[in-house]
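> structural data only, the sequence is not supplied:
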């Protein structure tokens, strides 16, 4: 018998028919003798409907009241799924985040979990109940409803799995696992049987949308085995753990991630003096704008051209800040480019295999794709290229590293 936490997103519970399907799946696990905790999101479209209602009242509502409003979406789902389980003879109890006592800080709309009181849940599990918990929400020390921000239901599921010492946290979604890259871009993309937390974290931060970064970080910190599965199709999915399978040969590269949501800013002719990077990026950080790739080039006249990337949504705000900085530093022109993209190769095997960068650059050069910027970590190499070459770049790299082929099984040799 296992203790399993299962999370179903908005599309998985988007209609009464789908809620009934989820109930059938959960009832099957319960019938096998497993203890089940189910975390659900609001029904698809519900959060947007609530946001639209709020905007009709006020352009910028108080964050506390937004949390009260948005948390109702998950409350509807937990009640309906519990009803569907009870109809099937499965004893089920619904919980809001406050009833579970998911204690958070008081940062409304983007709260962080501080602790979880698992005593009540354990009592109900021992009584044979399936627990149906509202994702995305908690309460602060004053009893105010809080929400966890984007990807909050994934984070709720992983946090509950950590608190309950669950055997596995299963994330059900509209894909049947983590792929070597987006199957919509590369026909030969292959489902990975397992990846490490490190690889998944890099892939998520580089543009893979299967799991939210926060949930992967949480799972890695508390060593919660994660499995990505299709909501309505049977299959083994992808297991995300600390270590790769020792029975398999570790591939050099596990996947190709990409992100279209990129923009590039350059400030030219900046005096090459100590602290100049801070003088440029300090005001950008104060404007709450996240910076990704950074390149600084020193020219022969002792000035530097300083280039960095930001989210495309932050481009206008960042450009405004940078123009002010350019004036203060008596620098040259500020140039912006929103037609760029980032492509990354990711794999723990890079630690023990040389030549990944040269192979990547050679593959791109063969297709005539120019590299604008490069950034690396121990298990990842990312390049900034023109957006129009993005899909070509992903396809050629996927082929160059042979990701369409299954890795060799050392046990057969």
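Thanks, I have it. This structure is a prediction, so every number in the text was calculated from the model and none was measured.

> can we go C-alpha only for contacts and neighbour counts from here?
Noted.

> how about the strands in the stretch 301-413 of the chain?
For the stretch 301-413 of the chain, strands defined by DSSP state E, counting those that start in this stretch occupy the ranges 303-310, 334-346, 373-377, 380-386.

> in a markdown table, list those along with distance to residue 120 and mean neighbour count.
Output for the strands of the stretch 301-413 of the chain, formatted as a markdown table (distance: least, CA to CA, whole Å; neighbours: other CA atoms under 10 Å):
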| stretch | distance to residue 120 | mean neighbour count |
| --- | --- | --- |
| strand 303-310 | 44 | 20 |
| strand 334-346 | 41 | 21 |
| strand 373-377 | 43 | 14 |
| strand 380-386 | 43 | 22 |
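
> show me which strand runs longest in the chain.
Using DSSP state E to define each element, the chain has its longest strand at strand 255-271.

> next secondary structure after that strand?
With elements assigned by DSSP states H and E, the helix or strand that comes after strand 255-271 is helix 276-286.

> okay, pairing it with this:
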């Protein structure tokens, strides 16, 4: 008998029919003899509606009251699912975050989990009762409800799985696993049976929308085996792998992956903007003068390229920021002109970051060269490059995004069955 945490997102619990479908998935695992805890999101669209209510009431509002309002979406879902399970003959009880308790820090609206005491939930599960837990929320040190920010339900599920010492955390979503790239761009994209924590973290941070970055970070730190599967398959007759395992993608330790591909997947993100600072004096402290004010404004900087002039007196610094922060970043730099001493600022928002990801890159040479050669053969110019042990990212013109993704997907043999 395994202890499982099952997480269902907003589209999976969008209405009562889908909640009944979720209940059937939960009942299947209970009937198989497993101890089950379920983490649920708000019904699709409800969080946006609640956020709009808060803004409509007052544009500048108390973050504690904001949390009290938006946390209600998950509370409704957890209660409805518990009622539905009870009607199916499954002993179930709903839990709000503060009842577990899930203790967070004081940052209302974007809180981080500090600790979870799973003792009471484990006791109930061992007595055969399903725990239906409202995701996205906890209790802050001030005794008020706190919320974890967007994507917080995934984070809740992984953290709860760690606290309950669950064998696995199953993330049910509207796709049946993690693919080598976006199937909408590359129809030949393949579902991956297994992905390492490190690869999934890179994929999530570089544009893959399957899992939230915070949840993957937590899974990696606590070694929580996480399984991505579809909530829309038939609960009574779920698809299985040839070996009998559930159909989906397991995110796990690298050691569990027997055959490691050199490249696992291609990710892309169009939410990028490029900023270039021209003719800055090449002297100690100039980089700090540029990036410290940006950090103080909570603007994340990603790709950085520096080109020094032939006489060594001036340099150009190019970097990327999230597209939503572009105007704010330019404003910060303009207000720090005297401290930086640049001659001009240039920028572009019509850019895209395309990334090649794979743990096999650690032990294989020539992966980067293959990418650069393939892109050059298609006439795609590279604006900037960053690398790590298991990824290569290039910044290109947004117009070439799909061509670049298809080209790289093919050059590394990811099209092959």
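That came in fine, so what should we check first? Computed from a prediction, not measured in an experiment: that's the story for all the values here.

> what would you report as the TM-score here?
Here the superposed chains carry a TM-score of 0.97, computed using TM-score structural alignment, normalised by the length of the first structure; 405 aligned residues with a CA RMSD of 1.0 Å.

> picking up where we left off before, the second structure: matching residues for the longest strand of the first structure?
Aligned using TM-score structural alignment, strand 255-271 of the first structure spans residues 265-281 in the second structure.

> same thing with stretch 352-369 of the first structure?
Using TM-score structural alignment, stretch 352-369 of the first structure pairs with 363-380 in the second structure.

> contact partners of that stretch?
Contact partners of stretch 363-380 of the second structure, identified using CA atoms under 8 Å, 6 or more residues apart in numbering, comprise 262, 361, 381, 392, 396, 400, 404, 407-408, 411.

> switch the cut-off to 7 Å
For stretch 363-380 of the second structure, the external contacting residues (CA atoms under 7 Å, 6 or more residues apart in numbering) are 361, 392, 400, 404, 407-408.

> same deal with stretch 336-349 of the first structure?
Contacts of stretch 336-349 of the first structure (CA under 7 Å, 6+ apart): 199, 202-203, 206, 250-266, 312, 379-387, 390.

> let's go with 8 Å and repeat that
Under the criterion CA under 8 Å, 6+ apart, residues 196, 198-199, 202-203, 206, 250-266, 312, 315, 319, 378-388, 390, 393-394 lie in contact with stretch 336-349 of the first structure.

> now the buried members of these.
For the contacts of stretch 336-349 of the first structure, a burial check counting by 16 or more other CA atoms under 10 Å picks out 196, 198-199, 202-203, 206, 250-266, 312, 315, 319, 379-387, 390, 393-394.

> where's residue 312 of the first structure relative to residue 191 of the first structure, distance?
Between residue 312 of the first structure and residue 191 of the first structure the computed distance is 30 Å (CA to CA, to the nearest Å).

> same question, residue 62 of the first structure
43 Å.

> also residue 274 of the first structure?
Counting by CA to CA, the gap between residue 274 of the first structure and residue 191 of the first structure amounts to 48 Å.

> do the same with residue 301 of the first structure
In this view, residue 301 of the first structure and residue 191 of the first structure are 52 Å apart by CA to CA.

> between those two, which one's more packed in?
Each of residue 301 of the first structure and residue 191 has its neighbours counted (other CA atoms under 10 Å); residue 191 has more, 20 against 9.

> show me what contacts the closest residue to the more buried one other than its chain neighbours?
Excluding its sequence neighbours, the residue lying closest to residue 191 of the first structure (CA to CA, 6 or more residues apart in numbering) is residue 179, at 4.3 Å. Remark: with contacts taken as CA under 8 Å, 6+ apart, residue 179 of the first structure is in contact with 189-192, 255.

> cool, residue 393 of the second structure as well?
Taking CA under 8 Å, 6+ apart, we find residue 393 of the second structure in contact with 353-356, 385-387.

> do the same with residue 69 of the second structure
50-51, 54 are the contacts of residue 69 of the second structure under CA under 8 Å, 6+ apart.

> which one in the first structure is aligned with residue 306 of the second structure?
For residue 306 of the second structure, the aligned residue in the first structure is residue 296 (criterion: TM-score structural alignment).
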